[in-house]
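S.K.: Attaching a predicted model along with its sequence, questions to come.
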Amino acid sequence: MGGALWGYFDDKYGRKPVLFAALLVMGVATFAIGLLPTYSQIDIFAPMILVAVRLIQGLAYGAEWGGAVMMTFEHAPLASRGKYSAIPQTGSPIGIALATVVFLASAQLGNDWAWRLPFLASAVLVLVGLYVRLKLEESPDFERAKDSGEILKNPVTEVLRKSWSTILRIIALRIVESSGYYMISTFLLSRISAAHPEAKGTTLTALLITCLIAIPVILSAGTFADRIGRKKLYYAGCLATIAFAFPAFLLPSGGDPLMIVAVFAIGIGLIWGTLAGAQCAWFGELFPTNTRNSGASLGYQLAASISGFAPFIAGALGAAFGWVGGSMLYMLIGVIGLAGVFATRETWGPNERKSVRPLLNAVPPEGAPSSTAAMASR
């Protein structure tokens, strides 16, 4: 719902105001969690309020990915859109790493402040983020669409009517990335912790190490996507998911700390990081400017909603088939992703790069207006 709501405003009114508003809503909701009364104070109303605040966070999050990635995508030079649009994707592993460190540190307090303090301290990040976003310039692509009268009355309806098949392709492409992440970070982590309680510290350490590995992998994947194309990199990620399906759940089943760290590092740090870095520019290039955020955000967030069920399904399969059940589902999501790659056109392959090379090599004549220089640089 957040993807549709904010995508509508983003394509209709601009990227900058939506980015600012979304962070403000997310920041207030996150800070509010640190102030919530407990169950012992107001009974059942405590979890009800918490769920309501989490829903508000979810609506705000619907704007974050599309707004941040598409803003970066549309500001980037044409030949480096993969490289630059991958940068916002590093926010996820950086955020998880910081949160893990903060909660591990605050746990030493041993009282209500152990969980309240991290939420309250998030206000600092929000204030910094709001300041940064105030300084942003509006997307040049959006400004051009606005000046040329291409802004639509209802971009969400338009993208659903004309580009529904592209949204389905994005869902398939994203399921392999997001479901694969949840399978490792949620299902496998819980399964290891339940079978080997003594390994709980190891799993948290593995998650932290994995996040640190994922950051350079995401950035490298975005750069390689500019050099070899989006599809080739995504093919590699999907095939790696399929090949890793059985080792991912067999190797850590004995509780060996080294195997746990290795599986998290490969499954999230390398495979997930590659897919996450390659997808940003690809998704943006599948839509025109006036429906770009609506289309990309809808596909991205619908896939996230579907992927949220992956740990539950894996749990049911695990109960019936043991660790093989998780492997079967992990392999299936790799196949779904592979089908999505087959069905989706390449947007930055050799032919595309060749067709824009004259523009990339263009040198604006002396005295040319700044818009001409900007177009040549893009």
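M.R.: It's in. Numbering: from 1, shown residues only.

S.K.: from here on, contacts and neighbour counts on C-alpha atoms
M.R.: Noted.

S.K.: can you count the residues close to the closest residue in space to Phe283 that isn't next to it in sequence?
M.R.: Nearest residue to Phe283 in three dimensions, chain neighbours excluded: Ala296, at 5.9 Å (CA to CA, 6 or more residues apart in numbering). By the criterion of other CA atoms under 10 Å, Ala296 has 29 neighbours.

S.K.: now the one 10 residues further on
M.R.: Counted with other CA under 10 Å, the burial measure for Ile306 works out to 13 neighbours.

S.K.: before we move on, back to that, correct me, but the residue nearest to Phe283 touches Ala281?
M.R.: No - assessed by CA atoms under 8 Å, Ala296 is found out of contact with Ala281, at 10.3 Å.

S.K.: just how off-centre is stretch 347-359 within its chain?
M.R.: In terms of CA atoms, centre = their mean, to the nearest Å, the centre of stretch 347-359 is set 27 Å apart from its chain centre.

S.K.: all strands in the stretch 251-378 of the chain, in order from the N-terminus.
M.R.: For the stretch 251-378 of the chain, no strands are identified by DSSP state E, counting those that start in this stretch.

S.K.: so what's Gln57 closest to, chain neighbours aside?
M.R.: That would be Met26: by CA to CA, 6+ apart, it lies 5.3 Å from Gln57.

S.K.: likewise Thr202?
M.R.: Pro257 (6.2 Å).

S.K.: Could you check how many residues crowd around that neighbour?
M.R.: Residues lying near Pro257 (other CA under 10 Å) number 16.

S.K.: and what of the one 4 residues further on?
M.R.: Val261 is surrounded by 21 other residues when neighbours are defined as other CA under 10 Å.

S.K.: do the same with the one 3 residues further on
M.R.: Here the number of neighbours of Phe264 (other CA under 10 Å) works out to 27.

S.K.: How about Ala281?
M.R.: So Ala281, with other CA under 10 Å, has 27 neighbours.

S.K.: how near is it to Val53?
M.R.: Ala281 sits 32 Å away from Val53 when distances are taken as CA to CA, to the nearest Å.

S.K.: try it against this one:
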Amino acid sequence: MSPSNAPSPPVPVPPPSMGRLAAASLVGTAIEFFDFFVYGTAAALVLGPLFFPTFSPLAGTLAAFGTFAVGFLSRPLGSILFGHVGDRYGRRPVLFASLLLTGCATVAVGCVPTYATLGIAAPVLLLVLRFLQGLGLGGEWGGAVLLTAEHAPAHRRALWSSFPQIGPAIGFLLANGVMLALSAGLSDAEFRSWGWRVPFWAAGLLAAAGLLLRSSLAETPQFEELSASGKRAGAPLAEVARDHWRLVLLTAGALAVGYAVFYTVSTWALAYGTERLGVSSTVMLTCVMAAVAVKGAATPFVAVLADRWGRRPLCLAGCAASALWMFPMVALLHTARPPLMFLGFLGALLAFITMFAVVAAYLPELYEPRVRCTGAAVGYNLAGVLGGALTPLVATALSDGGSGPPWGVAAYLTVVALVSLGCFALLPETLPERSEETAPEPAAV
């Protein structure tokens, strides 16, 4: 073959920009958490009387929070299912399948007739769809954080990995902003009749936009290296259970306080403020949303500190701050004065984000690449069961009766924070060396 006929060398494909990858992961988690949070807000405001009308107000709220908890119980199952896909077939397929499942389930929630129409079938359908929501969200987090963590330079991994952690704040603000606008613009009868369904229907459009954005994403380089070397895990869950079970339990216990604090503020406090303190839902939502907005804005700044000083010190600081702030937060909430309630919520969420801005880099670094999608996601979502699923139920039960502040809620949250502090103390530091170009080897635990 003459030189003139020789095939041209392949043109190298430039790596995707970190900004584009971070945007795709942020938008995806924002949409998924919009779907998840809009259910929590509806559970606090309307689902009890609409789907459990034969219960007392307290029992109806507990039942609505019970269906809310089911979403957390299914999240570890989603992390197992999608973690297997992510470790065997790539991180990219997880991003599509999880978003599609959660979006479809959320739209369907908005179409379920109430108890008055379907009877007992209505709450059963609600339960099934909430289970599917959690299943999809259980897969989303692992895929989204690995998209950024496995592309990012080591010395900026916490910063770039923090963008998926901003997504929950945006999803929460979108979900509650729509709920706030509807509850303020509609009569109570209109809101309970059809207004609460609108955010669930909107989830379909958001999911379609997210799928379009993710359609051109590249697979992560670390997974491509695993595929090329033939070192992918054959049974990721079995390998995690055999070799990393202690690490999974420690990370689940460590992160439980973050879920407990966040869902105390975003879910239980809404119900307590409206039902027990007589504060309007509009005022409660505004206070919580303002605190969540500040928390979201602070996320990348905390992550920068984690790239400078390490992951573990910030996590320990966040746990300690949570333990110290729970009693003041409950006292400030009980005043029913908006500025003081906002202050209580803000302090709690800043303690929360001191930990959760870091964990998107920290958890993947703790696991070796071949089981990273499964291990990190199972630990993260198991913490949701321990801290997120139980907290609204426990807090509602502890706050029943009495005219003073619900100190039992503060005591419960303080104990959770101390347990998480102990778990973080047993985890190693994973801050990479400045010269490192790839993910660090997992620390021995």
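M.R.: Yep, that arrived. Keep in mind that what you see is a predicted model, and the values were worked out from it rather than measured.

S.K.: what TM-score comes out when they're superposed?
M.R.: Once superposed, chain against chain, the TM-score is 0.89 (TM-score structural alignment, normalised by the length of the first structure); 355 aligned residues with a CA RMSD of 1.9 Å.

S.K.: Aligned counterpart of the residue nearest to Thr202 of the first structure in the second structure, please.
M.R.: Structural alignment (TM-score structural alignment) places Pro257 of the first structure against Pro338 in the second structure.

S.K.: I'd say its match and Leu285 touch.
M.R.: No - using CA under 8 Å, Pro338 of the second structure is not in contact with Leu285, being 10.4 Å away.

S.K.: so Thr148 of the second structure is in which element?
M.R.: Using DSSP states H and E, Thr148 of the second structure sits within helix 121-149.

S.K.: now that helix: how far from the chain's centre is it?
M.R.: 10 Å.

S.K.: could you pull out the helices for the stretch 251-400 of the second structure?
M.R.: Ranges of helices within the stretch 251-400 of the second structure are 269-275, 281-309, 311-334, 338-356, 359-366, 372-383, 390-398, based on DSSP state H, counting those that start in this stretch.

S.K.: most neighbours per residue, which of those?
M.R.: Per residue and on average, the most neighbours among the helices of the stretch 251-400 of the second structure fall to helix 372-383, with a mean of 29 (mean count of other CA atoms under 10 Å).

S.K.: Which residue range of the first structure does it align onto?
M.R.: So helix 372-383 of the second structure sits over residues 292-303 in the first structure, by TM-score structural alignment.

S.K.: outside of the matching stretch, which residues touch it?
M.R.: 3-4, 6-8, 10-11, 62-63, 65-67, 70, 155-156, 159-160, 163, 167-172, 174-175, 178, 283-284, 286-287 (CA atoms under 8 Å, 6 or more residues apart in numbering).

S.K.: go on, stretch 208-218 of the first structure?
M.R.: Residues outside stretch 208-218 of the first structure that contact it (CA under 8 Å, 6+ apart) are 86-87, 89-90, 93-94, 96-97, 100, 261, 264-265, 268-270, 272-278.

S.K.: Throw the helices of the stretch 251-400 of the second structure into JSON lines and include distance to Leu226 of the second structure, thanks.
M.R.: Below are these laid out as JSON lines (distance: least, CA to CA, whole Å):
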{"stretch": "helix 269-275", "distance to Leu226 of the second structure": "46"}
{"stretch": "helix 281-309", "distance to Leu226 of the second structure": "26"}
{"stretch": "helix 311-334", "distance to Leu226 of the second structure": "26"}
{"stretch": "helix 338-356", "distance to Leu226 of the second structure": "28"}
{"stretch": "helix 359-366", "distance to Leu226 of the second structure": "15"}
{"stretch": "helix 372-383", "distance to Leu226 of the second structure": "12"}
{"stretch": "helix 390-398", "distance to Leu226 of the second structure": "38"}
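
S.K.: Compare these and report which one is nearest to Ala202 of the second structure.
M.R.: Minimum separation from Ala202 of the second structure across the helices of the stretch 251-400 of the second structure (CA to CA) falls at helix 281-309, 19.4 Å.

S.K.: Where in the first structure does that closest one fall?
M.R.: Using TM-score structural alignment, helix 281-309 of the second structure pairs with 200-228 in the first structure.

S.K.: Report the mean distance between that stretch and its aligned residues in the second structure.
M.R.: Averaged over the aligned pairs, stretch 200-228 of the first structure sits 1.3 Å from the second structure after superposition, using mean CA distance after the TM-score superposition for the first structure.

S.K.: Spit out the contact partners of the equivalent of Val107 of the second structure over in the first structure.
M.R.: With TM-score structural alignment as the criterion, Val107 of the second structure lines up with Phe31 in the first structure. Neighbour list for Phe31 of the first structure: Phe119, Leu120, Ala121, Ser122, Ala123 [criterion: CA under 8 Å, 6+ apart].

S.K.: Apply 7 Å and report the result again.
M.R.: Shown in contact with Phe31 of the first structure (CA atoms under 7 Å, 6 or more residues apart in numbering): Phe119, Leu120, Ser122, Ala123.
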